[in-house]
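1. quick one, structure for this:
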Amino acid sequence: MRKTPELIVALDVGDLASAAALVDRLYPAVTLFKVGLQLFTAEGPRAVEAVQQRGGRVFLDLKLHDIPNTVAGAVCEAARLGVVMCTLHASGGRSMLQAAAQAVAGGGSSMQLLAVTVLTSLDARGLEEALGSPLDVAAQVVRMASLAREAGVDGVVASPHEIGLLRAALGPLARLVIPGIRPAWVAAGDQRRVMTPREAAVAGADYLVIGRPITAAADPVKATDRILDELRAVA
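-> Below you'll find the predicted structure:
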């Protein structure tokens, strides 16, 4: 039987009251929530605590990218907050990735580190503009993911279009957290490399990160139920 990926709802809102209201409405159908840059910048650790107080678990998506010592310190603080997953950019390099992995392991935390490979908003043209040289997106994703694995990182964040390549490169145990999920009934928006929840589940994702199709819906509960039904039908 195919594994059903877990849904992560992205709390991409600007204030604690809005985030808490979404968790109250969606829990316990959803138990894992993303606290990202917008909400964490606005509210700080209180955002994490608000989710936890309501029974939820937190995926802290800050995409850390700095010198090794700074990132190691940041992931230690994330672990102290009790988050279950935390992101950092694979493009920070081997030393940064290793420092972060060693800091988490040394602290005895079970928090999982996830390396962001190539943002789902970037297509081949955007990647070339960002890096200054023509690169194949899929090849760059696999390259970054392999570097992260060698450095001791637990899993990766990548677009659904690279799931198959990542499974082949990293094996069945690597955690694949997949944003860029857009149900057929919503617009893709600023995402470029997208799939529907069903397509990503069939491809082999472990987690699906979905924000605006739920948070911007007229009825977030109905939108969530519709997505969960689509995922259950795949198993």
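2. only C-alpha atoms for contact and neighbour calcs from this point on.
-> Will do.
3. could you pull out the strands for the chain?
-> 6-10, 32-36, 57-64, 85-89, 112-116, 155-157, 175-178, 207-210 (DSSP state E).
4. using JSON lines, please lay out those together with mean neighbour count and distance to residue 188.
-> Output for the strands of the chain, formatted as JSON lines (neighbours: other CA atoms under 10 Å; distance: least, CA to CA, whole Å):
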{"stretch": "strand 6-10", "mean neighbour count": "23", "distance to residue 188": "16"}
{"stretch": "strand 32-36", "mean neighbour count": "25", "distance to residue 188": "19"}
{"stretch": "strand 57-64", "mean neighbour count": "22", "distance to residue 188": "21"}
{"stretch": "strand 85-89", "mean neighbour count": "24", "distance to residue 188": "23"}
{"stretch": "strand 112-116", "mean neighbour count": "25", "distance to residue 188": "20"}
{"stretch": "strand 155-157", "mean neighbour count": "26", "distance to residue 188": "18"}
{"stretch": "strand 175-178", "mean neighbour count": "26", "distance to residue 188": "15"}
{"stretch": "strand 207-210", "mean neighbour count": "22", "distance to residue 188": "12"}
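5. one more to put side by side:
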Amino acid sequence: MKQAKDYIIFPLDVPSVKQAKEYVQLLSEHVGMFKVGLELFIQSGPEMISFIKGSGTAKIFLDLKLHDIPVTVLRAMERVAEFGADFVTVHCGETPRMLEYAVKGSREKTGVLGVTVLTSVSGEDIHHAGFREEFSSDMSKLVMKRAEMARDAGCAGIVCSGLEVKMVKEKFGKDFVTVTPGIRPSWDAVEKHDQQRITTPAQAIKNGSDYLVIGRPIRDAKDPKTAAMRISEEIEKETQVSSAF
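-> Here you go, the predicted structure:
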């Protein structure tokens, strides 16, 4: 049975491998998954993955956001899949073929997640990037379009903000995985930092999120372990309410 802590993905977005390992040792029993991003993966990918696997039961989320011509993504995914990560991200980008090749390259060894629209991106950013008005004025339409691309390509799910999760689940079903960044617990939701579209853990879970990427509220806390446990309590309350209906 899924525990409250299993919803939490903690991003190891720190400047050194030493710090990353310290967080793994500190939080391995209090979060469900560790996110290894591009910076850490380039610095020490295989070593870090092995360390996480040997430190407890937490799973691994490789947030590499692959984005290239289809055959290059296929070959990269073939290599990445050998690491045994639970999820690997690929940008939805411009062509469904790239997503299809990513899924093919995974060989069912890892779940491929399509990145729809980054939570740091605003409607104004979308407008300046040259997208049509219908997408810049309502980014949920762009998220849904890319979610459909990912689903049709065979991806396990997508990465999207908590604001779009409900729509995604309603259209593509509860088994289509949604990973939600831009999460701020109720006691830390005032400051947006560099995120534009944020939600609390309770809001995201209520909308149907399967996993929540929660970094700063844990990492910047005086006691990260206590912060993670506090977030788990917030999640547990919401899951209990949801299961009652």
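6. related to what we said a few turns ago, and of the strands of structure 1, who's closest to residue 26 of structure 1?
-> Nearest of the strands of structure 1 to residue 26 of structure 1, taken as CA to CA: strand 6-10 at 8.9 Å.
7. mean per-residue distance, the closest one to structure 2?
-> Compared with structure 2 after fitting, strand 6-10 of structure 1 deviates on average by 0.9 Å (mean CA distance after the TM-score superposition for structure 1).
8. can you tell me the closest non-neighbouring residue to the equivalent of residue 225 of structure 1 over in structure 2?
-> Correspondence of residue 225 of structure 1 to structure 2, assessed by TM-score structural alignment: residue 229. Spatial nearest neighbour of residue 229 of structure 2, excluding adjacent residues (CA to CA, 6 or more residues apart in numbering): residue 30 at 6.5 Å.
9. next one: the residue nearest in space to the middle of structure 2 from residue 98 of structure 2, what distance?
-> Within structure 2, one residue has its C-alpha closest to the average C-alpha position: by CA atoms, centre = their mean, that is residue 179, at 4.2 Å. Look at residue 179 of structure 2 and residue 98 of structure 2: by CA to CA, to the nearest Å, they are 20 Å apart.
10. residue 167 of structure 1 -> structure 2?
-> Using TM-score structural alignment, residue 167 of structure 1 sits opposite residue 169 in structure 2.
11. hmm, who's touching stretch 209-226 of structure 1?
-> 7-12, 22, 25-26, 34, 177-183, 186 (CA atoms under 8 Å, 6 or more residues apart in numbering).
12. actually stretch 52-64 of structure 2, sorry about that
-> Counting by CA under 8 Å, 6+ apart, 9, 21, 24-25, 28-29, 31-38, 49, 85-90 sit against stretch 52-64 of structure 2.
13. same question, stretch 116-125 of structure 2
-> 91-92, 135-139, 142-143, 146-147, 158-161, 181-182, 194-198.
14. in helices, which of these appear?
-> Judged by DSSP state H, the contacts of stretch 116-125 of structure 2 include 135, 136, 139, 142, 143, 146, 147 as members of helices.
15. highest neighbour count among these?
-> Using other CA atoms under 10 Å as the neighbour test, those are led by residue 147, with 28 neighbours.
16. so what corresponds to it in structure 1?
-> By TM-score structural alignment, residue 147 of structure 2 lines up with residue 145.
17. show me what contacts that match?
-> 90, 115, 117, 155, 156, 166, 170.
18. now render the residues you listed as JSON lines, adding distance to residue 231 of structure 1.
-> Conversion of those to JSON lines gives the following (distance: CA to CA, whole Å):
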{"residue": "90", "distance to residue 231 of structure 1": "29"}
{"residue": "115", "distance to residue 231 of structure 1": "25"}
{"residue": "117", "distance to residue 231 of structure 1": "25"}
{"residue": "155", "distance to residue 231 of structure 1": "21"}
{"residue": "156", "distance to residue 231 of structure 1": "21"}
{"residue": "166", "distance to residue 231 of structure 1": "21"}
{"residue": "170", "distance to residue 231 of structure 1": "24"}
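19. neighbours of the match of residue 167 of structure 1, how many?
-> If we define neighbours as other CA under 10 Å, then residue 169 of structure 2 has 17 of them.
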